[in-house]
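In: Dropping a prediction and its sequence here:
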Amino acid sequence: MAKLGGTRKGAFRAYFFGFFICTAGFLFGYDTGIVGGVLTLKSYKKDFGYTDNTTVSAVMVSIQNVGAFIAALGVFPLSERYGRKKAIMAAMAFFSIGVILQVIPSHSLPCFYIGRFIAGLGLGSATAVAPSYNAEMAPKEIRGKLGSGMQWLFALGVMVSYWIDYGVSIGLPATYTQWAIPVGLQLVPAAVLGLGVLTQPESVRWLAKKGRYDEAWQSLIWIRADDGPEVKAEFNEIKTGLAEELRATEGFKSRELLEPANRYRLILAVGIFLGQQCTGMTALAYFGPQFFKLLVGGGSQDLLITGLFGAEKFLTVGTYILFFSETWNRKPTLYIAAILMALCFFVVTIVNKTTAPPVNNQATSAGIATVAMIFLTNSIYQFSWGPLPWPYVAEIFPSRIREVGTSVGVSTQWLFNFLFSLTTPYMIKSWGSYVFIFYAILDLAMALLVFVFLKETKGVSLEEMETIFNSKAAFDVHEVRKRVLEDDAIDVFDVVDVRGGKHEADRES
């Protein structure tokens, strides 16, 4: 396991910053988990007066995912021009407006749907910007751990939402407040992130890319709580990497995205987030009560089991992040986990189809066994496909196209979130437990693709990614670091010439 150097204050700041920015993941998780429970509340159905449960379930989830997809794909110009902080603040403003529209007692599903769409714009933007922001500030030794915090906070959000749904279902009468409280509480983390980001430094690499080197240097000093030789060397690596990217591309053009190294990275970004959705676990997060009703029958026990499911999700992904995220390599973790999840889903389907169904909402021993198997599948997911796509996509792109690359990857996540959330209620209604076979086949396909195509990135600096992907902007990062550490004449604002023995000053005037 890589040891994190630097000062204790720097380590504290890195962890605090990383997990604070991942509040975007908490919002994503809370919103994901709140939907299924709210749809089971009689108060919600009474206030909006609908009869087609399947269609409302599908539209309620999918319309927000449409907004999130559009925003995640289109937010990079805002993030590129104005910075990560302002992009996140704008995202939280949109999200809050959307939540307010949802909780207004309009008794109108179209009004609620509009609110969901607007909230989706904010949520999609935040989830696309946060991973880049996090990766650009994190020490390489713990970048995977901090990036995986998106999934840990996602799991925390899901868990909190499940228990709030369960609490209001048994503790409040079937009135407007029963469903409005769970929905309206989303404003709290949105305000924390949107206002709290004002206290945090802007991205070091974004500032450096804009030529604001003095500010970038101060930002790096703050996040590392140090200005010694190692921090100086890191800053020179960043500047040298940007200089090499500029030299190799001679100004950004859209066709740069189609160069072999970048095209490969874009395909990986799309593929790994597609794989995350193909595992079936996001569908379980959205429609947990509906899935568990298939296995153990109805009643309040499906919401209780869903609450326990959320708690297990939070504990298992936390265990992975704290103890294994910087120990296990990315690639084998993903393909082995996909195979294991497929096996679990096959077992669930076989047991469910060869045993008697629940009678009078009373769970059978076979139903309990299948739920236990789903919990095991969830644990495997939280040790692999849940957390890993977030840091992986943010770390593989060069600084010049990180906004674009991360946006494409995260928008893929939202696109297939939309497709699966739209179709899953109909799949449950038509296929029953055979839906697990569908996801098992997808898991096996993703295992094969990861084994063949994924690049290993654990413990590699962002600048070293150029070498891994055979980019034209690749340079010897270790040689640059060695030169800076050994040559006191090199100023922190110099750019090391990696093609010769000289270095040249490039300080912002």
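Out: Right, received. Where do you want to start? Residues are numbered from 1 along each chain as shown.
In: Please count neighbours and contacts with C-alpha atoms only from this point.
Out: Noted.
In: C22 touches G149, doesn't it?
Out: Yes - using CA atoms under 8 Å, C22 is in contact with G149, at 5.9 Å.
In: Comparing those two, which residue is more hemmed in?
Out: Neighbour tally, C22 and G149, criterion other CA atoms under 10 Å: the higher count belongs to G149, 31 against 28.
In: mind listing what that one touches?
Out: By CA atoms under 8 Å, 6 or more residues apart in numbering, G149 lies in contact with G18, F19, C22, G25, I321, P387.
In: Y50 and L376, how far apart?
Out: Here the criterion is CA to CA, to the nearest Å. By it, Y50 lies 36 Å from L376.
In: and here's the other structure:
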Amino acid sequence: MQYRLLVSGDRDHFTTLAFDPSTKRLSILADYPAPFNASWVNPISLHNGIDYLVGLSEGEEAGSLYCFDINHARESCKITSEQPTLGAPAHFLTLRDKSALALSTYLGGSIALYPISISAENEMTLTDGPRTELFPEFPYKIPGHGPNQGRQQQCHLHQILEDRQGLLYAPDLGSDRVWIIRRDASRMEVCGWLACPPGTGARHAVFSPDESVMYVIGELSHTVMAFDLSSGPANAILPIDGFAPNIIPPSIHPDHHLMLDASELCLHPTNPSVLYASNRWSRHIAQRQPELKDVPTDLPTGDDIAIILLRDDGKKVKALKHVRTNIDVIRGMRLRDDGKYAVVVGQEGGGIEIYSITGEAGDIWSLQAGLSEGLVAFAVDRQGEALANIVNSDVLLHAPYFVPMLDNENQKMQNEGIEHREDNISPIDSDDPFDAENIVYGPSGFKGLIAAPYILGVSFLASLAGFSFGYDQGVISIILTMPQFHSVFPEIAPGSPTYGFSTGFLTGMLELGGFIGCLFFPFLADKYSRKWGLSIAMVFYIIGAILQTAAGNYATLVAGRFIGGIGVGTLTLGAPLYIGEIAPPNIRGSLLVLEQFSIVIGAVLAYWVSYGCRGIESEWAFRLPFFLQMPSALIVGTCIHFFPFSPRWLSMKGRDEEALAALTRLRRLPPTDSRVQQEWKGITADVKLQQAIRSKMHPGVTGVKLEVAGWMDLFRQKYRKRTMVALAIPFFQQFSGVNAFVYYAPIFFQALGQNTEKALILSGMVNICQLVACIGTFLCLDHFGRRNLAIWGGIAMGIPHAIMAGIVGKYHSSWSSNTGVGWLGVALIYIYILCYGFTYGPLGWTLPAEVFPSGIRATGIGAAVAMNWLANTCIGFAVPQMQVSIGFGTYIFFASFCFIAAIFSYFCVPETKGLTLEQMDSAFGDDAAAEEQDVRREVVKEVINGV
């Protein structure tokens, strides 16, 4: 029994070949004229000895879809109908209802339906009716993700499939999605997508036999993913956890992984527990990136096929094996529909090999026949009795093809099969062209935390710094009400002529110290490391705690609060900075949330510890809560040195090899792991880029002058509006009155007619409300947008204050006979706290991080944090005196600033959620980001070219 194969590709003819399994011989039968670069061919029927087929001719700007026939007797090929397509048509299929051909275009970024007619002899013709075309929306705000960002600047639809329900599935290499499309007679619409991790480059996909699972191969990530389709189409269907085999063979050095691309994916036609996936470019590593070290001189004979054995349900991987071929740059692979033979073809120099598939699991291959005659593509027919046997219409014929780069500078290299890569950098227009941020080490969220116990432990330890910060803020409110405290420090006792000033001064000194500390920490962290910065911060914190615990006079107590405040201020920057730099991208957000929760929990615990200690008759009623500041600080300051330095800081210091070692330890993976290598190179490249950008913005300026120039940049004309917004929002955050309630809640509740005991309990609930609001932060921020929260948050916070001013002004001397009004005041305080937590709570930290271009973002955030502390200092100083001197006017004061914040936000704050740098320029009416992008392009080119 013999078989016939049809071969096409990047040339102007088709070739038919004969394969005889009995003799293990593969030979050429005939050549036929054909359109140049036939990228996909599909058989339709055989009638009167003529094969009727459909094909694609690929072009960069435009291609063509055509019906043609091959007359074997006359050895001729004739096009019978033709329609134009957008650039680089990649794949098509005949819809099950025979109404149209569905076509995907790689450079056109579209899915199109071409109407067809089929004659009584099953001959297909493209009709002149209009085509239906859909352009999925490119999801990335900033083009470029993954190890080859030049390939991800727009949608690149690489394949199209149809399920039994008539839904179309289109893997999109550019957007890391598989689009799910619903169609009718006149239109198509996206009804969902499979969400591959960023940088995957979804290339091809196959259904399981019952279509409950789809397997997707990532060209750029070299992984195969599985998606559960049993629940129907939906937005952002995530891959099945634990299913992500990397198909690169162990023989390839990890340093060279990024020089390879994944290519084909097939499911065994009779054994659905076996997948076959191919790599390409194994022989071309040195050619594609000559500067790589340790490139082997004994090149492999060809690329590999990965055989993935699945468990019975198809949702878990049982084993992974590799078969080495003699094919150079595999660009096509198909299995015969009885699963006995596989055909593999090559792009570089052509070549075709046929393997027999044996073994119970289809995992044993043996070479049957090979041929190399400059063939660059292929298609496989169904089993037949003779060479003239018909090619059946249910078998797809695939011809590999070159994938043009979008960047004209790299077009010639891509046509030669070379992709210019260095340190994961591609010369594209991107805010972060070094893709260390889109590497996937595992699932995100809670599952990701459980799957990474080491990094969770390190981050938990660092988050105790946040706990210390929260504890120090929360410890003072009840202590200020203790008689034992008043007896030692009479200046703060109610009724003292200096009560208002002394209380405010004591509280405000913590904030003043925090203001100085947050200015001090960046120098500390950059010069001595994040770890040592935290340790030094803890030294200040512990000294402050010792002074507060042992203080016998007011001056010592104030000094302790001030010195402790310096430690607290450094912690507000230090802990998130260290956690953010050691955390893997997939769980960084969750770990930073852990730090935020630690702050709130610290405040809650401090309050209730102080509440519990107030029954102690001796001075230890207040000294013990002060003393308990120290344990968490000691743990952080000492234990942090058992964990690695920040890889980014090591890279900033030029200690790149140590950065790799630290990253290896943090990820619990060998240094040769491709993900570790990619993240390491991304970090080092990004550090170089940021340093270069600053140098280019201030040529010839170095050292302290460069730091000063960075701060002065904030007030340049083009950044002035951004700086105003970034500083105004944290200012309004504090002047809305939140920390007045945190520090002096018992005083406020007593002013509403509550007795001391109730006032203390109600004050504890303020911190509980903050904890609830902390959860609301992550529910509201991205849903409603920044501008809306700033406007409506100001109004929502101002209303409770205004009502409070009215009831306090009217009933302040008659609470005993108006208890219901007093409880209304309590409810209004809680409503305010919740409104703050949902709105201005997160805005003070989010907006400054978004409005600045990356070149001055760190400085801008530092300025915003400093403003937060400075405003906090003013509130801490002023509120006790305000309560004494103006009473209900305190609420009018806060209400006024809340309403001013809403008015300011309406006129001055643009919506920043999800904006690209260029869109941010438009929002602020300047060209700040565009200027930086010009610098960035120059820097990227220099880094790439080694200048």
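Out: Nice, thanks for sending it over. Remember, predicted model here, so these are calculated numbers, not experimental data.
In: coming back round to it: ok, Y50 and L376 of the first structure, which is more surrounded?
Out: For Y50 of the first structure versus L376, neighbours defined as other CA under 10 Å are more numerous around L376 (16 against 12).
In: Residue in the second structure paired with the more buried one?
Out: With TM-score structural alignment as the criterion, L376 of the first structure lines up with I831 in the second structure.
In: And for F416 of the first structure?
Out: Under the alignment by TM-score structural alignment, F416 of the first structure pairs with A871 in the second structure.
In: Please, which helix or strand holds that match?
Out: A871 of the second structure is part of helix 854-885, with elements assigned from DSSP states H and E.
In: burial count for T839 of the second structure?
Out: T839 of the second structure, neighbours per other CA under 10 Å, totals 28.
In: From F741 of the second structure, how far off is it?
Out: Using CA to CA, one gets 17 Å for the distance from T839 of the second structure to F741 of the second structure.
In: ok, which stretches of the stretch 351-500 of the first structure are helices?
Out: For the stretch 351-500 of the first structure, helices defined by DSSP state H, counting those that start in this stretch occupy the ranges 365-382, 389-396, 402-431, 435-453, 465-468, 477-486.
In: Report the buried residues of the fifth one.
Out: It stands for helix 465-468 of the first structure. By 16 or more other CA atoms under 10 Å, the buried positions in helix 465-468 of the first structure come out as M465, E466.
In: now do the second one
Out: Along helix 389-396 of the first structure, these residues count as buried under the neighbour rule (16+ other CA under 10 Å): P389, W390, P391, Y392, V393, A394, E395, I396.
In: The fourth one too?
Out: Judged by neighbour count using 16+ other CA under 10 Å, the buried positions of helix 435-453 of the first structure are 435-447, 450.
In: Any idea which residue is closest to the centre of the second structure?
Out: Against the mean C-alpha coordinate of the second structure, by CA atoms, centre = their mean, the closest residue is N438 at 5.4 Å.
In: So that one sits against I587, correct?
Out: No - under the criterion of CA under 8 Å, N438 of the second structure makes no contact with I587, lying 11.4 Å away.
In: P115 of the second structure -> the first structure?
Out: In the first structure, no residue is paired with P115 of the second structure, using TM-score structural alignment.
In: What range does stretch 324-340 of the second structure cover in the first structure?
Out: The counterpart of stretch 324-340 of the second structure in the first structure, using TM-score structural alignment, is absent.
In: And for stretch 397-406 of the second structure?
Out: Per TM-score structural alignment, stretch 397-406 of the second structure has no counterpart in the first structure.
In: who's in contact with M1 of the first structure?
Out: Listed by CA under 8 Å, 6+ apart, the contact set of M1 of the first structure reads E326, T327.
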